[in-house]
Structure formats: C-alpha cells, structure tokens
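A.B. asks: Just to be clear, the model below is a prediction. Sequence and coordinates:
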Amino acid sequence: MAPKIFIDGEHGTTGLQIVTRLQDRTDIDLMSMPAEHRRDADVRTRFLREADIAILCLPDDAAREAVALAADAGTRFIDASTAHRSHPDWVFGFAELNREQSARIADAQFVSNPGCYSTGAIALIAPLVAAGLLPADYPLSINGVSGYTGGGKQLIAQMENASQEDAITAAYFAYALALGHKHVPEIVTHSGLTRKPIFTPAVGRFAQGMLVNAPLHLELLNGNPSMADVHAALATHFSSGGVVNVVPLSQSASLARLDPEEMAGTNSMRLYVLGTEGTGQLNLVASLDNLGKGASGAAVQNLDLMIGVQAPA
C-alpha cells in the first residue's frame, strides 16, 4: 500500500511547490483536504492522524500544534517551519550534513526541513569545522541574497504588485538589520559553531535562486591552510556528488560573476571557493534555489529517504 502523504499548508508558497513535485507520483497517496474544510479543526486532525507522513508548511505555532495533534498516532513529520530546526529530538533534514544523516532521516519520526539561507551556510561551514580547519569560535560573517519568493505570499505580492499600498519598488534590499534572523540558531547548531555569526540577508528583484557567501581570512584558520586545502576539505566531504557539488578551483578562477538565478528550478546546490591563492583571503559561496534545495526540493528529498524509495528522475 502506498504511503499516505498529507501537506498541511498546501496552499502556501512552499506547500504549492511540494504539491507540484508530488502530484504525478504513483508511489504515494497524496492526501488533499477539501477547500471547504481547510478551517475545520476536526477534519485537519483526522488528516494528520491518518497520514503516514505529514509535511508541515505552516507558521511555527501551527506546526507545533500539528505535531501535538498527531504524534501519538505514529504520524511522521517533515516540518518546513522554523519551530524544530534546533530541537534535540528532531533530525535535521540536510542529508549531506555528514555520512550518517541520510540514515538518521530515513529512520526518524520527526524531521526538520532546513531554512534556505542556512542550507547554503551550513554546507560551507560545517565540513570545515568538522575537518578542524575552521575554529568553532571564528568571528564569521555571512551574507546572502535570495529571490523574493522566499518571503512567501505577502512579499511576493509586495514585489509583484506595484499598485498596492505596501508595495516594494527597490531592486534590492537588505533586511534583518537588528541581526536577529531566524536562521542563525540552526546555522550555529548544525555547523558546530560556538560563536554566533553576523548574518546579513538581502532580497533581489528576481523570483527564485540565491547566493550565500562567507569570506575567510586564512591566517585565522587552523594550520594557515591554502585555498586548495579549503577546497579539498569541501570536495572530500561532498565527494559523492549528486545534490551538492563543489566547483573545481580552475572553473571558479575563470568566473567574472555569479548569477543568483543559476540554480533556479533545480534541487541541487553548487559550492564555490573564490579568491586568489597566496593572498590569505577567500570567499566561500553557495548557490541554490531558495524554493528547491532551500525548501520544497529538500522536503521531497527527505520524504524519499523516509519512505525508502529512489526519487524519480
């Protein structure tokens, strides 16, 4: 019997993307709550408790409520909200985090889907901390720019409808200026850092795609490594290829620019080590789709691990 999958919040940005990815699959039973019952708490509870796996595309408090309603029924969860990303009882749904993570996701009842910025940041940082190159207390700065779809329906409307009262007309804007972005705790927790990084995110006037970058001073790293050493640590960590790919240094050296939309429409991520060997500085950059590997694509990847099937090509 095909596993029953319920997307709680299927009409939001991430939920709609997940539905699109799953709607033609024949190896699952995709449950959908009738529109007239969307606000019926009893119907929602029944769907949550009957599902084999519930994917939560909800605000944090609603996600916590959903878990409380159905965890005792044996329902397994993939939570796309921020609510459980640093919770010790939840498995972090970044399959490439380490060699054991895919197996942990496959066996888990509770899986937290990573945030988009944190997916890129953790991919760049965690392997270097694990390899002993990046000190856990390094004074790290992380910057990023994302397509506006990462902000959900409200921001999409603000960016696309210039006639509405709260429309945003800027081509690019930075936000989270008080340095309290919701992705910082999970970056610290899952990168192995002990010092909170300074994180400055931004939004550009494009729908999907993102770049996350972390500049480093090599003399402040353990052993004063070269660019090649840092690249080798990342390449070794992600040597299996597939979803996360480390771009060869020779290819990175030939680039004049990086396009934040280069990975739009994909579920993959590219990592770049940029700079000039011998200068003592480098810039690490992750390129991904904020709605792909940064959200719904990761949720489907985690779902496939949990139901033990190979994702369709």
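C.D. replies: Yep, that arrived.

A.B. asks: rest of the way, CA atoms for contacts and neighbours
C.D. replies: Fine.

A.B. asks: hey, where'd the strands end up in this protein?
C.D. replies: 4-8, 29-31, 53-56, 76-79, 91-92, 110-112, 141-147, 172-174, 198-204, 210-217, 244-246, 269-274, 281-288 (DSSP state E).

A.B. asks: who wins for proximity to Phe47 among those strands?
C.D. replies: With Cα to Cα as the criterion, Phe47 lies closest to strand 4-8 of the strands of the chain, at 7.0 Å.

A.B. asks: Can you give the distance of that closest one from its chain's centre?
C.D. replies: Relative to its chain's centre, strand 4-8 lies at 20 Å (Cα atoms, centre = their mean, to the nearest Å).

A.B. asks: okay, now the one to match up with it:
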Amino acid sequence: MAIRLFIDGAAGTTGLEIRERLQGRGEFDLLVLDDAQRKDEAARRDALHAADIAILCLPDEAAKEAVKLAEGSGTRIIDASSAHRVAEGWTYGFPELIGQETIANARLVSNPGCYPTGFLALVAPLVRAGLLPVDWPYTVNAVSGYSGGGNALIDRFEQDTDIAFRAYGLQMGHKHLPEMQKYAGLAHAPVFSPAVVPAFRGMIVDVPIPFKAMGVAGAADFEEELAKVTGQSQLMTWRRGFESEFLIRKDAPAWDGIELSIYCDEDYTQARLIARLDNLGKGASGAAIQNLNIMCGLPETTGLRL
C-alpha cells in the first residue's frame, strides 16, 4: 500500500523541488490541494490528518500553525522551516550527525538549515573527536545561490540584474546560529557572515582554522577524521583541496550531495575547511527526501540526484 504524503507549501521553491524528486515514485500517494484549497485551513487540516507523512515547506510561523492543525493525528512530520530545529521533542534531520536509526524512529523531524548543513558537516565531527575546541570563537563565511531566499529574493535577483553580491545578517543573531551552536556542541555561537550571489543554486561554507593559535593538531588528524565520517555516508565526499580558487557556476545542475575539503598553508599553521553543496539539495529538498526515505524504511538515496 502506498504511503500517503502531503506537502504543505508545495508551490514554493522547496516544495516544487521535492515534488520533482518524487516523480515516478510508486511508494507514495501524493495528496494534492488545488489553488483554492492551499490556504484553506479546513482543507489543510484534513490533508494533514489524512497523510501518513507531511512535509512542511512553509515560513516559520505557518509551519508552527501546521503542526497545531495536525494535532490529534498520527501523522509524522518533516519540517523544512527553521521553526523546530532546536525545539524540544523534535529530531534534528541530519542522518550523518544524528544517526539513521534515530530519524527512522522519529515522528517529528526538523530539516537542517542549508548553511548549518555545511558548517556542521565540517565542524561537529572534529569537535566530537576532540580535534577542535568547544570554546573557540569560530567564524563562518558562506555564499549561497539566491534561490535560498524564497520567491521574494528570486524575484529581486532576476528583476534587478545589477546585483552582484548581497551580504546580509549584518545585525547578527541569524536564525541559523542556534542549531550551529547546539549540534556542534560549542560554548559560543559562531560569527556568521552569509552572502548571496547571482546564481540560482549552489553554496560554499568556509570555516577558517588557525591551527597554531588554537594549539590543536594539524591537518593530518583533521583529514583522517573527516575521511572516516564521509566514508560512512552515501551523500558526503571528502577530498584534500589543492586548487587556487573555488567556483559556484550559474548553470550548476541540481545535486543532493555534499563535498568537504581542507586547504592548508605550507607550514600547516592555518587551514580553511570548506563545504560545497546545493542549497536546494542537501541544504533543503534533497535532505527532506533523504529523511523521508529513512522514515519510510527505504534506501536513503532513492530519488536523489547524486
């Protein structure tokens, strides 16, 4: 019997990409609301209660409302918003960090943020292994394609073609910081410098590591640990970086993996840990499908673009 699946917010960027990844998949019976019903509370409540699993592709407050609408049902939920990422009772949907079994047995799963996915993939394993200190004032420099900002930002970039670079989060306190700090096990939230470039998709997350100033071991231990972590994953890859530049291409295809790399100086006194991913892939829709597969007992890469 097919699994009944409802995507609340299916018309948004994340929802549309999830639907694309579900095309041709007979394991699921997709419950669809027409345009007149999409914002009708009663219709949404009925769909949420009828579904076996619901994926929320909504703004934070709307996602919280959807969870309330689903109360009294046995529906399992994957929330792609940031509303529940550090909330009590929710499982953080990062299988490589949290464990597949934990997600498989969860009823409420919160998708990680796109930037935190890159940061945590790099930093969390090294903190856990004792190779990075928990109390260091980390910084995160990152750029993303403009699709990560939703329809409003997509329209802005596509209508105003003079925009070459958009830095934001300048007042600090970005909504991604709580999950970065919590799931990396840090004493302090990192200083986060996000930016958007005129490419539809793609993301680079860059974490500077001053080995000598930190008083920590050098690159070899870092490489060994990250190679071990990625070796256990079907979506994560690891490599030593030797290039002199790192590119985001405007015509990059959809991709649901994540690549981790390390760049060091000749004396191994400094390094840059870099994660490359698709903000709409492993950073959003691809991660939702990965979690959906795990929750349904299916191979985690089914329907993913790798």
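C.D. replies: That came through, no problem. A quick note: this is a predicted structure, and the numbers were derived from the prediction, not measured.

A.B. asks: Pick the most deeply packed of the strands of structure 1.
C.D. replies: Greatest average neighbour count among the strands of structure 1 goes to strand 76-79 (a mean of 28), per mean count of other Cα atoms under 10 Å.

A.B. asks: Output the contacting helices and strands for that strand.
C.D. replies: Helices and strands touching strand 76-79 of structure 1, by 3 or more Cα pairs under 8 Å, 6 or more residues apart in numbering; DSSP states H and E, are strand 53-56, strand 110-112, helix 297-307.

A.B. asks: Could you give the separation of that strand from the chain centroid?
C.D. replies: Worked out by Cα atoms, centre = their mean, strand 76-79 of structure 1 lies 15 Å from the chain centre.

A.B. asks: Check how far it sits from its aligned residues in structure 2, on average.
C.D. replies: Comparison of strand 76-79 of structure 1 with structure 2 after fitting gives an average deviation of 0.3 Å (mean Cα distance after the TM-score superposition for structure 1).

A.B. asks: which residues touch that strand?
C.D. replies: Strand 76-79 of structure 1 is contacted by residues 52-57, 63, 67, 108-113, 299, 302-303 when judged by Cα atoms under 8 Å, 6 or more residues apart in numbering.

A.B. asks: How much space separates Glu96 of structure 1 from Ala80 of structure 1?
C.D. replies: Distance from Glu96 of structure 1 to Ala80 of structure 1, counting by Cα to Cα, to the nearest Å: 17 Å.

A.B. asks: which of those two has more neighbours?
C.D. replies: Ala80 (27 against 18; other Cα atoms under 10 Å).

A.B. asks: and the closest residue to the more buried one other than its chain neighbours, how many neighbours?
C.D. replies: Excluding its sequence neighbours, the residue lying closest to Ala80 of structure 1 (Cα to Cα, 6 or more residues apart in numbering) is Asn113, at 4.8 Å. Neighbours of Asn113 of structure 1 under the rule other Cα under 10 Å: 30.

A.B. asks: who's in contact with the aligned partner of Asn113 of structure 1 in structure 2?
C.D. replies: Under the alignment defined by TM-score structural alignment, Asn113 of structure 1 corresponds to Asn111 in structure 2. Contact partners of Asn111 of structure 2, counting by Cα under 8 Å, 6+ apart, are 78-82, 85, 92-94, 284, 287-288.

A.B. asks: Tell me which stretches of the stretch 51-200 of structure 2 form helices.
C.D. replies: Assigned by DSSP state H, counting those that start in this stretch, the stretch 51-200 of structure 2 shows helices spanning 60-69, 95-98, 100-104, 114-128, 150-159, 177-184.

A.B. asks: In TSV: those, plus distance to Thr269 of structure 2.
C.D. replies: Formatted as TSV, these follow (distance: least, Cα to Cα, whole Å):
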stretch	distance to Thr269 of structure 2
helix 60-69	41
helix 95-98	28
helix 100-104	36
helix 114-128	17
helix 150-159	39
helix 177-184	23
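
A.B. asks: ok, Gly303 of structure 2 to Asp256 of structure 2 distance?
C.D. replies: In terms of Cα to Cα, Gly303 of structure 2 sits 10 Å off from Asp256 of structure 2.

A.B. asks: Show me the common contact partners of the two, please.
C.D. replies: Common neighbours of Gly303 of structure 2 and Asp256 (Cα under 8 Å, 6+ apart) do not exist.

A.B. asks: Trace Ala254 of structure 2 over to structure 1, please.
C.D. replies: Checking TM-score structural alignment: Ala254 of structure 2 goes with Gly265.

A.B. asks: Its match contacts Asn290, correct?
C.D. replies: No - Gly265 of structure 1 is not in contact with Asn290 according to Cα atoms under 8 Å; the separation is 9.4 Å.

A.B. asks: who has more neighbours, these two?
C.D. replies: Between Gly265 of structure 1 and Asn290, counting by other Cα under 10 Å, Asn290 is the more crowded of the two (35 against 16).

A.B. asks: what about Val129 of structure 1, distance to Leu58 of structure 1?
C.D. replies: Val129 of structure 1 is 32 Å from Leu58 of structure 1, by Cα to Cα.

A.B. asks: do the same with Ser250 of structure 1
C.D. replies: 42 Å.

A.B. asks: Repeat that for Pro185 of structure 1.
C.D. replies: Counting by Cα to Cα, the gap from Pro185 of structure 1 to Leu58 of structure 1 is 19 Å.

A.B. asks: So for the two, which sits in the more crowded spot?
C.D. replies: Between Pro185 of structure 1 and Leu58, Leu58 has the larger neighbour count (other Cα under 10 Å), namely 22 against 17.

A.B. asks: check contacts around that one.
C.D. replies: 8-9, 80-81.

A.B. asks: With distance to Asp27 of structure 1 added, can I get those residues in a markdown table?
C.D. replies: Below are these laid out as a markdown table (distance: Cα to Cα, whole Å):
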| residue | distance to Asp27 of structure 1 |
| --- | --- |
| Asp8 | 20 |
| Gly9 | 22 |
| Ala80 | 22 |
| Ser81 | 26 |
